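A.B. asks: Quick one: sequence and predicted model below, then my questions.
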Amino acid sequence: MAAMNHTPPTPCYRALIVDDEAALAEVVASYLQREQFDAVVATNGSEAIAVAREFDPDVVILDLGLPGTDGLEVCRQLRTFSDAYVVMLTARDTETDTVVGLSVGADDYITKPFSPRELVARIRAMLRRPRVLQPRAGRPAPTEIPQSREFGDLRIDVAAREVYLADEPVLLTRTEFDLLDVLSAHPGVVLARRQLLESIRGEPWFGSDHLIDVHIGHLRRKLADDPAQPRYIVTVRGVGYRMGTGR
């Protein structure tokens, strides 16, 4: 009997690991590869930017404390051309560091030392968020039903993950879009900060609820939404946020 040809499955997602601790980066890459990710490593900021442009990752695991071009600057530059999820690695477990990381476009953070299994679980949770990806061999097929939501001059095309304000496109990060998607799917309903965090992360949240305020601030600025007289995202003091009418 002829031997069966066991061809390894094609990786579904691409991951870029950026850390100047090469041994740690390789460990993380090996865990992701076991989960059928196509994983590559960069050990400094300039290399990370160059690799990201060529590799087009779905997720970037990014060390905050890189020498030279640090993780914050790498994240800022990534956001000019990539909508990859960004998980920031930090050796400092303070809310200030976390807020700064989120403020430049990171989607999540994890503090060193960490469990590679926990990191992989968090990445899997992010990638389970419903969204449409550009076609690529090996990626799961999108499952969304085409849908459009309108709130005054704001139009949200859920299937295409596109947002328009007065017919002009608004460029959002994945997390910003996920947040707007959750709010707009429940117009008029007040959603607590923790509810929003757990909805966009896909898992329970045990950190500070107020980290959602960073993402809300970015979203409001991009929608030209005045917090004092909001049209789209309304603050419900002491509770959370709800979607406004747009008028």
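C.D. replies: Now that the structure is in, tell me what you want to look at. Computed from a predicted model, the values in this text were never measured in an experiment.
A.B. asks: only C-alpha atoms for contact and neighbour calcs from this point on.
C.D. replies: Noted.
A.B. asks: from what I can see T43 touches V18, true?
C.D. replies: Yes. Counting by C-alpha atoms under 8 Å, T43 touches V18, with 5.5 Å between them.
A.B. asks: quick one, which of the two is more surrounded?
C.D. replies: V18 (29 against 18; other C-alpha atoms under 10 Å).
A.B. asks: Now do the same contact list for the more buried one.
C.D. replies: A25, V41, A42, T43, N44, G45, A48, V60, I61, L62, D63 (C-alpha atoms under 8 Å, 6 or more residues apart in numbering).
A.B. asks: here's the one I want to compare it with:
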Amino acid sequence: MGLSPASACDTPCPARQQTIALVDDDRNILTTLSISLHAEGFATRVYADGETALKALQENPPDLAIFDVKMPRMDGLELLKALRAQSRLPVIFLTSKDEEPDEALGLAMGADDYITKPFSLRLLVARIRAILRRSELAKAPPEEVPGAELPEPVVRGRLSLDPARHQVTWDGKPVSLTVTEFLILEAMALRPGVVKSRNQLMDAAYSDDVYVDDRTIDSHIKRLRRKFRAVDPEFGAIDTLYGAGYSFADG
């Protein structure tokens, strides 16, 4: 059934309000984040434990979710693992300074980023917007992006990247990457053999107003290697030049 004249937008339709799911057993954090995100124009849903959140996230996915790591009934890592079995929902972890192993594990399991408590709300909002922007671009069919010029696929030896469709293959086998992982790999593959510093990779994968430290880039590189080695145990195309950065070996 078509839209009636009254329901169609004669002028540009207002942007859809994006929804953030907040999962944390600390109700003070849930309240503070919910109020702050509402002020930034987001809708929020809040859950006090992972078990309750999982069912809701599966039945009615938001645009992005923020998980605390330590929670009763089902912690953030268990929640992410269960979610990743069927969803690529963008996820940011909230961690404490003494939870570095959990940060690394969360990134390895497919979290898009992490923020350490106590955190800046301005920084969190900037990261949310950056991840949502990349996620929307990755999901949207290129022909639906007004005035878009479709980027050409990048082929480097056995690697093929299609930025327009956010698809990656190695030897013809698909490799599933997050938006951040894709942008880091693309930055290296566009100039094979050229060492990219961590700062350059940060610039490629994060917006200008988002600060990330070296551990985040290193964690993303480890995840990239792990994912490619899952389809090719001999994969070694990402080189490390200690003290300088990383490069992609063409061939």
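C.D. replies: Structure received. Treat the numbers as computed from the prediction; the structure is a model and nothing was measured.
A.B. asks: How close are the two chains, by TM-score?
C.D. replies: Here the TM-score for the pair of chains, by TM-score structural alignment, normalised by the length of the first structure, is 0.80; 237 aligned residues with a C-alpha RMSD of 3.2 Å.
A.B. asks: sorry, back to before: CSV for the contacts of V18 of the first structure, including distance to A125 of the first structure and secondary structure?
C.D. replies: Listed next are the contacts of V18 of the first structure as CSV, based on distance: C-alpha to C-alpha, whole Å; DSSP: H, G, I helix; E, B strand; the rest coil:
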residue, distance to A125 of the first structure, secondary structure
A25, 21, helix
V41, 22, strand
A42, 24, strand
T43, 25, coil
N44, 27, coil
G45, 26, helix
A48, 24, helix
V60, 14, strand
I61, 14, strand
L62, 17, strand
D63, 20, strand
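A.B. asks: of these, closest to A159 of the first structure?
C.D. replies: V60 (23.6 Å; C-alpha to C-alpha).
A.B. asks: Break down the second structure into its helices, ranges please.
C.D. replies: 27-39, 50-59, 76-84, 100-109, 121-139, 179-189, 198-205, 214-231 (DSSP state H).
A.B. asks: What residues sit buried inside the longest one?
C.D. replies: Put plainly, it is helix 121-139 of the second structure. By 16 or more other C-alpha atoms under 10 Å, the buried positions in helix 121-139 of the second structure come out as L124, V125, A126, R127, I128, A130, I131, L132, R134, S135, L137, A138.
A.B. asks: One more: the second one?
C.D. replies: Of the residues in helix 50-59 of the second structure, those scored as buried under the neighbour-count criterion (16+ other C-alpha under 10 Å) are G50, E51, A53, L54, L57.
A.B. asks: ok, back up a step: closest to P90 of the second structure out of the helices of the second structure?
C.D. replies: So among the helices of the second structure, helix 121-139 is nearest, using C-alpha to C-alpha, at 7.2 Å.
A.B. asks: Does that closest one pack against any helices or strands, and if so which?
C.D. replies: helix 27-39, helix 179-189 (3 or more C-alpha pairs under 8 Å, 6 or more residues apart in numbering; DSSP states H and E).
A.B. asks: Please convert those to a markdown table, extending it with distance to G172 of the second structure.
C.D. replies: Shown next, in a markdown table, are these (distance: least, C-alpha to C-alpha, whole Å):
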| stretch | distance to G172 of the second structure |
| --- | --- |
| helix 27-39 | 41 |
| helix 179-189 | 17 |
